[in-house]
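**Q** Generate coordinates for the sequence data below:
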Amino acid sequence: MTPTRPDIDPELRALLADMPLSSELNPELLAQIRQIPSPPVETLLEGRAVDRREATVARPDGVRLPLSILSPQRAGRAAAAPCVYWLHGGGMVMGDRFSQIDIPLDWLDRFGAVVVTAEYRLAPEATGTTLVDDCYHGLLWTAEHAAELGIDPTRIIVAGISAGGGLAAGVTLMARDLGTPAIAAQVLICPMLDHRNTTTSSRQYSGEPGVWTREMNEFGWRCVLGDLRGADVPGYVSPATAEDLSGLPATYIDAGTAEVFRDEDVAYATRIWAAGGQAELHVWAGGCHGFDALFPHTRVSAAARRTRSNWLTRVLAALPTGERHVVATSTAP
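**A** Next comes the predicted model:
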């Protein structure tokens, strides 16, 4: 029996009808999806005045992870720019650093931001803290090279969507605990925050084809966690389990009413408020998972993108160049 649940926005529903949706994800289907080539990033950069640079970050285990730095072309020497450190979605099992890149490219156009988009290793080949550690080391590299990249190190924004939103939350917690680098804000777009998969919204979007279902979510988390179970799951991996959400930078969280992650995202914002922090939360009526990445020109998607950008405008305006967001520090490893 179909559970009672919020319906998907009619405009989105019509577009989803033309997509080959599934209710589950398994190793065989994942292998097929990974063989589908990503749209060339050059198409998205066409017509934009963007300089592109490639770099790699060396990890302690010898793996070198690519970063792409997309900067607005400037005449002469301009003031240091804000930076968006972007983490892509894909359930932590698929995607690459150019996935959903049109979202931060809008901020490059609007704010003159330098976009640094990071590759991280995917599950199930990588498990545990490897994914979030990869993302953190990319962020450290970005902060350490701020001057040569034309970045203001006091205006670094960590942002991500879906799995990337969960990783962005984990990276921000890690930066807080390690005391570096300073993060001015985090933008968590329909973030994947909780491995427990027990919320009402998780149960509502189960058993039928969708963009991301409860069954898909269980598969993605099994791939990430490997042998980790229960209390062994670090908050950096599954941020909803982090005991302390104090000392975080300004946070933006959004989700749709018609998606698995709705309730865990609302709970995360609520816990930030309870810890004395600032979080802006938007839950878009009828929004399915990743709706504004999939269908950016629908009415609800345009509203979501506009609202998100307006929030960033306010945050950046309130953070003058040279003002550093202070995060709590500890000697945590």
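**Q** hey, let's count contacts and neighbours off CA atoms from now on
**A** OK.
**Q** In the protein, what residue spans correspond to strands?
**A** Using DSSP state E, the strands of the chain run over 50-58, 64-72, 81-87, 114-118, 151-161, 185-189, 250-256, 279-284.
**Q** for the residue nearest to residue 118 when sequence neighbours are not counted, what are its contacts?
**A** Computed as Cα to Cα, 6 or more residues apart in numbering, the closest residue to residue 118 that is not its neighbour in sequence is residue 67, at 4.7 Å. Residues in contact with residue 67 (Cα atoms under 8 Å, 6 or more residues apart in numbering) are 54-57, 97, 116-119, 138.
**Q** quick one, helices of the stretch 101-250 of the chain?
**A** Taking DSSP state H, counting those that start in this stretch as the criterion, the stretch 101-250 of the chain contains helices spanning 102-111, 130-144, 146-149, 163-178, 200-204, 214-225.
**Q** report the longest helix in this structure, please.
**A** Longest helix in the chain by number of residues (criterion: DSSP state H): helix 299-317.
**Q** Just the buried positions in that helix, please.
**A** Going by neighbour count (16 or more other Cα atoms under 10 Å), the buried part of helix 299-317 is 300-301, 304-305, 308-309, 311-312, 315-316.
**Q** want to throw these into CSV with distance to residue 124?
**A** Converted to CSV, the buried residues of helix 299-317 look like this (distance: Cα to Cα, whole Å):
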residue, distance to residue 124
300, 34
301, 31
304, 32
305, 32
308, 32
309, 34
311, 35
312, 34
315, 37
316, 37
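**Q** here's the other one to compare against:
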Amino acid sequence: MDLDKLDWRDDLKWSHPQLETMYGQMGGDIGYASVGLNDKLSDEERKKWADDTNEQLNALIPPMDPEYTRYFDVHGCPEEPDAPVFKLTVSIPKKPRTKRKNSAILIIPGGGLCLCMGATSPTEVFANRYGVPVATFEYRTVIDAPYPAALNDCFAAFLCLQEHAEELNINPDKIVLHGNSSGGHLSLALPHRLKKHGITCRGSVVWAPIIDDRPMYYSSKVESVFWGNGSAALSARQYLGDLCGSSHVPPEAMPGRATPEECVGLSPVFIHAMTEDTGLSAALHYCDTLSHAGVYNECHAWGGTNHLALSMNSLYGDLDNDESDYTKAFQAVLDHEFEDLFRYDLRRPWVKDMVEGTEADAE
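**A** Next comes the predicted model:
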């Protein structure tokens, strides 16, 4: 059998029957490879594509209620204190989960690192579903600047949310990271940066992350017009520059590169990988690495879904349809994971203590 013929996964025959509509939509071409990640085009052309695409996709998001929306200016992080200022948008729940200090969710948008796709970060939907404040922002994409610009913006947004914890009635030690696709990548990368500063977030819940620049896994060959190995390779090259493919890529740039030693002491991780996606194998490998390092983690590989079909169906599909039980099962797992992070501290400081104790004894 010619396995190369199995690489393309756009045909609906690969989809779960209940995901055919969304699978088909997520198999369409929105211009990642031809425009957004095409560095032969001018920055102006690429930015226009990003703005136009975001405008179309944002039509999916219900209008935000100004009474329950807050905005804060974000002014850089320790690594880049003079970074361009941007806005942090926070949705306040209409029915808070508790009157005490709440948890909070920081959603990092997806979009192949060339687009901050607002449709992947509907803060008001999450705020009212979980009863906690939910924040998001637009980071610099590869059209603006390479690594570490996007990660610096993520760190700055996290620090800003902590800074305004009192007025938002949140516990700064209970911030959960969430992201889809490249937002998932950055939601797994940020804890490595936080660790350098002695900070651990409450945990990360991610969908379909792309976390390794090396095409070394079976799933690395999976291709799609919407998003596959070709687009992932372009994105990684533009994000990492000369680092791409080298032995010097740090875990805060590509978490899939992390060793168990580099993962010790990280916050809990919940990954939802998609079987017809180029990022599947790297996600599974990362969870294995986290387990070796003693980090609390869960990994779910959902069948019959390409890069975003199941996750986007959970946001915009018909969840009231009795026949959509596959999406409902996915949503139920997500609800359980967020509830676990809100209720329990699943971080494992004793692992770090054991490692540091061993090093001290060795000295």
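**Q** related to what we said a few turns ago, touching the longest helix of structure 1 from outside, list them.
**A** By Cα under 8 Å, 6+ apart, helix 299-317 of structure 1 touches 107, 111, 155, 185, 250, 252, 284, 287, 291-293, 295-296.
**Q** can I get the residues you listed in JSON lines with distance to residue 174 of structure 1 and neighbour count?
**A** Below are the contacts of helix 299-317 of structure 1 laid out as JSON lines (distance: Cα to Cα, whole Å; neighbours: other Cα atoms under 10 Å):
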{"residue": "107", "distance to residue 174 of structure 1": "25", "neighbour count": "19"}
{"residue": "111", "distance to residue 174 of structure 1": "27", "neighbour count": "17"}
{"residue": "155", "distance to residue 174 of structure 1": "18", "neighbour count": "26"}
{"residue": "185", "distance to residue 174 of structure 1": "14", "neighbour count": "23"}
{"residue": "250", "distance to residue 174 of structure 1": "15", "neighbour count": "19"}
{"residue": "252", "distance to residue 174 of structure 1": "18", "neighbour count": "20"}
{"residue": "284", "distance to residue 174 of structure 1": "29", "neighbour count": "19"}
{"residue": "287", "distance to residue 174 of structure 1": "30", "neighbour count": "25"}
{"residue": "291", "distance to residue 174 of structure 1": "29", "neighbour count": "25"}
{"residue": "292", "distance to residue 174 of structure 1": "28", "neighbour count": "24"}
{"residue": "293", "distance to residue 174 of structure 1": "27", "neighbour count": "18"}
{"residue": "295", "distance to residue 174 of structure 1": "32", "neighbour count": "16"}
{"residue": "296", "distance to residue 174 of structure 1": "31", "neighbour count": "17"}
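**Q** CSV for these, including distance to residue 23 of structure 1?
**A** Output for the contacts of helix 299-317 of structure 1, formatted as CSV (distance: Cα to Cα, whole Å):
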residue, distance to residue 23 of structure 1
107, 33
111, 39
155, 40
185, 34
250, 35
252, 29
284, 22
287, 18
291, 17
292, 21
293, 20
295, 20
296, 23
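**Q** number of nearby residues for the aligned partner of residue 164 of structure 2 in structure 1?
**A** Taking TM-score structural alignment, the alignment pairs residue 164 of structure 2 with residue 145 from structure 1. Summarising burial for residue 145 of structure 1: neighbours were counted as other Cα atoms under 10 Å, giving 13.
**Q** now residue 15 of structure 2
**A** Residues lying near residue 15 of structure 2 (other Cα under 10 Å) number 23.
**Q** quick one: what's aligned to it in structure 1?
**A** Matched to structure 1 by TM-score structural alignment, residue 15 of structure 2 sits across from residue 8.
**Q** How about its match: what's its closest non-neighbour residue?
**A** Among residues not flanking residue 8 of structure 1 along the chain, residue 286 sits closest, at 4.2 Å (Cα to Cα, 6+ apart).
**Q** Enumerate every residue touching the aligned partner of that neighbour in structure 2.
**A** In structure 2, residue 286 of structure 1 lines up with residue 304, judged by TM-score structural alignment. Contacts for residue 304 of structure 2 (Cα under 8 Å, 6+ apart) come out as 14-16, 19, 274-276.
**Q** which of those residues are buried?
**A** Buried subset of the contacts of residue 304 of structure 2 (neighbour count, 16+ other Cα under 10 Å): 14-16, 19, 274-276.
**Q** The spatially most central residue of structure 2 and residue 120 of structure 2, how far apart?
**A** What sits nearest the mean C-alpha location of structure 2, by Cα atoms, centre = their mean, is residue 184, with 1.6 Å. Separation of residue 184 of structure 2 from residue 120 of structure 2 (Cα to Cα, to the nearest Å): 10 Å.
**Q** Give me the common contacts of the two.
**A** Residues touching both residue 184 of structure 2 and residue 120 (Cα under 8 Å, 6+ apart) are residue 110.
**Q** Could you check how far residue 123 of structure 1 is from residue 90 of structure 1?
**A** The separation that residue 123 of structure 1 has from residue 90 of structure 1, given Cα to Cα, amounts to 10 Å.
**Q** Nice, that's everything, thank you.
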